[in-house]
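S.K.: structure of the sequence below:
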Amino acid sequence: MNAQLINGYEVVIGFETHAQLQTKSKIFSRASTAFGAAPNTQASVVDMALPGTLPVMNREAVACAIKLGLALGSHIAPRSVFARKNYFYPDLPKGYQISQFEIPVVQGGEVSFFLDGDKKNVRKTVRLVRAHLEEDAGKSLHDAFQGMSGIDLNRAGTPLLEIVTEPDIRSTEEAVAYAKELHKIVTWIGICDGNMQEGSFRCDANVSVRKPGQPLGTRREIKNLNSFRFMQQAIDFEIRWQIEQLEDGHAIQQATVLFDPDTGETRAMRTKEDSADYRYFPDPDLPPLCISSEWIEQTRAQMPELPRKMAERFVADYGLPEYDAATLTQSPQMAAYFEQAAQKSGQPKLASNWVMGEISKRLNAEEIGIESAQVTAQQLAQIIQRIQDGTISHNAARQVFDALWRGEASDADAVIEAKGLKQMNDTGALEKIIDEVIAANPANVEQYRAGKDKAFNALVGQVMKASKGKANPQQVNELLRAKLA
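M.R.: This is a model prediction of the structure:
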């Protein structure tokens, strides 16, 4: 990837993302994973690590891992093993976390994306190291007013896939775009609900800086970034902080840091551990996880059309630029909306422009999804058809769109009729207006004939004004040029 230099430093970022899997029960017990229950009401004897309890693998969690591997073009290991990751923390009842270390279930793969607003069709690709299954820890609760802390083990044992990238990301913009694309994929294939506020999709960013050509710098890991906006703020601050430290002659110490949204700053939480500190060893209570090729192929046959494949189809079938196709496949709902509008209107590029433009603008302003759009795909197709057959101009089309969005009518033709938005297509009437404009503006006529194109635009404007905006602009241009020839 092309390096983006900041004050002479290259930024290097890698991601570790914990996607909570959409299973009804936990990874090694039958306790519920439902969010929002009263503390410690969804913690089984297995989750609490009571003596004599043994973990039993959740088959659906493995199915989710297979789906992710297929979606990312990864190798799905036919045999993977579980390990104990040893560390002490109050919300870890076993004193270790069951995870995967030496042989993860998902190996390699990649995530490709376009940067927001980049219409140059330059695709960025981030390589993945692995994705492994593991259990979540509990949660420490702190009551500052009473000066007390407690442990909620409801989340302990919740199934996670930890998705780890190579350090391929070179800017904050790329980091956010990668996280958004991964979020899209895990929600698209239905393995994670993607709710960042509830902790279902948590990102840790490993950030370091270096002079170009130098070895990788010392990284600091920003933990539990739970919104894309905070992610951008946190990484931007961390980059500035590390560069300032190095410029002042200080060394960067490897550490785990947290982002404080109130101050907009990161702060060190603890010195960052390496894998040797966790004393990984194979879990003796869990046999190797074996996945047959038949299971993988059965899962492949049940997978939905993936966003990248759908985007490729939109390029091939509808002639869209890659950027448009990638944008329109942000969700299955948006893709379906576009495809319906494109097919019914017969104008896929115009449908793409409207969905990416006016529709998206309204959705963002009202903070709603496309499934809640006040203009249906059928109505949008009708607007596009009326533009194409010359019934209305683009400006009039926006007025029709506004009226439909406000619910003033359910039919584009009804709005056109009620508001008198039909274009003037009567050549005789239009020629009469043009003749009058030419006669009333001799100076502009002479300037145009002298080679000044701005004078022609001024004459077109006068015709449009005289027709009260109802003249067909293309027709006006053709007739006016013919008369001035």
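S.K.: can we go C-alpha only for contacts and neighbour counts from here?
M.R.: Fine.
S.K.: so what's residue 290 up against?
M.R.: By CA atoms under 8 Å, 6 or more residues apart in numbering, the contact list for residue 290 reads 78, 79, 80.
S.K.: again with residue 342
M.R.: Here residue 342 is in contact with 348, 349, 350, 351, 352, 381 (criterion: CA under 8 Å, 6+ apart).
S.K.: of those residues, closest to residue 18?
M.R.: Within these, the smallest distance to residue 18 is 33.3 Å, found for residue 352 (CA to CA).
S.K.: does that closest one touch residue 326 like I think?
M.R.: No - Residue 352 is not in contact with residue 326 according to CA atoms under 8 Å; the separation is 11.1 Å.
S.K.: give me the more crowded residue out of these two.
M.R.: residue 326 (25 against 22; other CA atoms under 10 Å).
S.K.: nearest residue to residue 380 other than its sequence neighbours?
M.R.: Closest residue in space to residue 380, ignoring its immediate chain neighbours: residue 341 at 6.4 Å, by CA to CA, 6 or more residues apart in numbering.
S.K.: quick check: the one you found is in a strand.
M.R.: No - Residue 341 is assigned helix when assessed by DSSP: H, G, I helix; E, B strand; the rest coil, not a strand.
S.K.: and for comparison, fold this next one:
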Amino acid sequence: MAEEETQVIVGLEVHCQLDTKSKLFCGCSTDYRSDGPNTHLCPICLGLPGAMPALNKRAIEYAMKVAKALNCEIVNESEFSRKNYFYPDLDKAYQITQYDKPLAEGGYLEIESDAGGEKKVRLTRIHVEEDPGRLVHMGNVERGKYSLVDYNRAGIPLIEIVSEPDMRSPKEARKFLNKLRATLEYLSVFDSEKEGSLRVDANISIKGHERVEVKNITSYKGVEKALTFEVTRQKNLIRRGLRIERETRHFLEGRGVTQSARSKEQEHDYRYFPEPDLRPLRVKSWVDGIVLPELPDARRERFMAQYGCSLNHARTLTGDLKLANFFEKVVSSDPKGLAPLASTWIADTLIGELNYRDMGLDPVDPESVAALIWLLKAGTITDKSGVEVLRVMLDQRLKKEKTETPDAIVARLGLTRTTGDTGAIAAAIEEAISENPKALEDYRNGEGKALNFLVGQVMKKTRGKADPAELNRMLIEALKKKEA
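M.R.: Coordinates of the predicted model:
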């Protein structure tokens, strides 16, 4: 196939729960994950006859805050409609949403493109709607014998952020979601740690072919995996000369595949009509009163200017609100002195160790990390020893054991950098060379990797305590003597 015939086109519809205390049209608590199923309900969120919805002002303010942060235009008049369809988790058999008169239109979000550099992903609209209930499948969605329905979630305020089809790969889609999540967290309108707080419908097509929608993906990694599977599936159909059907599919996360659910509905299938119990919204005048906090892009630029962070490190550190705050706490005692080393250690080493342990940032003490950075900056320990100290610190936190200071760990394990004791380093060098004759031969033949290998072997023997510069100098001298 020609390259233009395999171009991937992706657009996303992102549903985000707004972190309000009460539901969109009634006073029921939004803490639907507690107390048990079907306990946070009232006649309004159940849509019982005679119950009248009353709009949550805070939800509208939060939605407008998001719209302003995403460069959208608040419309002069928006309107709620009834979207009619039957599904077991939809208690009223209709959903109150915004259809042809959304709260905001246009806008964009900047991401790092696959080709490098910044890329604007245009937005179509942001509208406000209520969440339906949820189904709890007994077994899995394919083979479960039955499902239970919990209406606690019904009526939770949602915003739906609809993008233009500007993304060109599953990877760009994930970057868009990560940037969007960070922006919502900076705005304090969204809690990403709550299960089900963000769900995605992904529209994907190969240029010139029908579009497929993958519904209700509940994780950022899931979006990338589902779209990657769809790219492969659709391109395989094209290669075999088969037609791609316009349809809705579900992502089966356990298997990493999508499965056909039904043919794609058309707008007329939902029989939209204006919600008779709610007046049109005229809130554009509120925009000037909305004050935005420092957002990820602005904070990234500040980290580069104030702390001297590289672009990649600044992007990583500011891509998560907790991580950005953590970094600033670590360097607070001496920003100019600690920031260059701390940005590298936190963005690369710390994040890597946390991911390896499937561990969050909350248990980590920024003062302890700052103390470790000071030891590294002062040359008390080597980078290799620093990693060993960090691992001990994290493991103690993970196991909820009594935690030691970095100084105490260094003293207990004897990790202080070896300086002046050239005899110990020389002995380790001799052992490494004699135990690895092939590396010596490779070095003589001009293979640079052999030197790095031998450095690693000596570091193992000295438990990472040898001064790297001194070690390299002594090792090269020893190898030259072997050549003589």
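S.K.: do you have the helices of the stretch 251-400 of structure 1 handy? List them.
M.R.: Here the stretch 251-400 of structure 1 has its helices, by DSSP state H, counting those that start in this stretch, at 293-302, 307-318, 322-328, 332-345, 348-354, 360-366, 377-388, 394-405.
S.K.: let me know the angle separating the last one from helix 377-388.
M.R.: Angular relation of helix 394-405 of structure 1 and helix 377-388 on a 0 to 180 degree scale: 160 degrees, by axes from the mean of the first three to the mean of the last three CA atoms, to 10 degrees.
S.K.: end to end, how far does stretch 149-161 of structure 2 reach?
M.R.: 26 Å (CA to CA, to the nearest Å).
S.K.: an error on my part: the question was meant for stretch 23-31 of structure 1.
M.R.: Note: stretch 23-31 of structure 1 ends 11 Å apart using CA to CA.
S.K.: now that stretch: which residue numbers in structure 2?
M.R.: Under TM-score structural alignment, stretch 23-31 of structure 1 corresponds to residues 20-28 of structure 2.
S.K.: how far away from the center of its chain is the matching stretch?
M.R.: Relative to its parent chain, stretch 20-28 of structure 2 has a centroid offset of 27 Å by CA atoms, centre = their mean, to the nearest Å.
S.K.: okay, buried residues for that stretch please.
M.R.: 20, 21, 22, 23, 24, 25, 26, 27, 28 (16 or more other CA atoms under 10 Å).
S.K.: how close does the fourth one get to residue 58 of structure 2?
M.R.: Between residue 23 of structure 2 and residue 58 of structure 2 the distance, using CA to CA, works out to 10 Å.
S.K.: element containing residue 45 of structure 2, please.
M.R.: Using DSSP states H and E, residue 45 of structure 2 sits in helix 43-46.
S.K.: in structure 1, what residues pair with that helix?
M.R.: Counting by TM-score structural alignment, helix 43-46 of structure 2 corresponds to 45-48 in structure 1.
S.K.: what's in contact with that stretch?
M.R.: In contact with stretch 45-48 of structure 1 (CA under 8 Å, 6+ apart) are residues 28, 29, 53, 54, 55, 93, 94, 153, 156, 157.
S.K.: if I pick residue 397 of structure 1, what's in contact with it?
M.R.: So residue 397 of structure 1 contacts 383, 384, 387 (CA under 8 Å, 6+ apart).
S.K.: which of these still touch in structure 2?
M.R.: Retained contacts for the contacts of residue 397 of structure 1 in structure 2, judged by both residues aligned by TM-score structural alignment, their matches' CA atoms under 8 Å, are 383, 387.
S.K.: report the buried members of the contacts of residue 397 of structure 1.
M.R.: 383, 384, 387.
S.K.: reformat those residues as TSV; add distance to residue 262 of structure 1.
M.R.: Formatted as TSV, these follow (distance: CA to CA, whole Å):
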residue	distance to residue 262 of structure 1
383	46
384	46
387	49
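S.K.: where along the stretch 101-250 of structure 2 do the helices fall?
M.R.: 170-186, 220-239.
S.K.: and of the ones you listed, who's closest to residue 406 of structure 2?
M.R.: Between these, helix 170-186 lies closest to residue 406 of structure 2; by CA to CA that is 31.3 Å.
S.K.: quick check: angle from that closest one to helix 296-307?
M.R.: Going by the same axes, to 10 degrees, helix 170-186 of structure 2 makes 80 degrees with helix 296-307.
S.K.: thanks again, I'm all set now.
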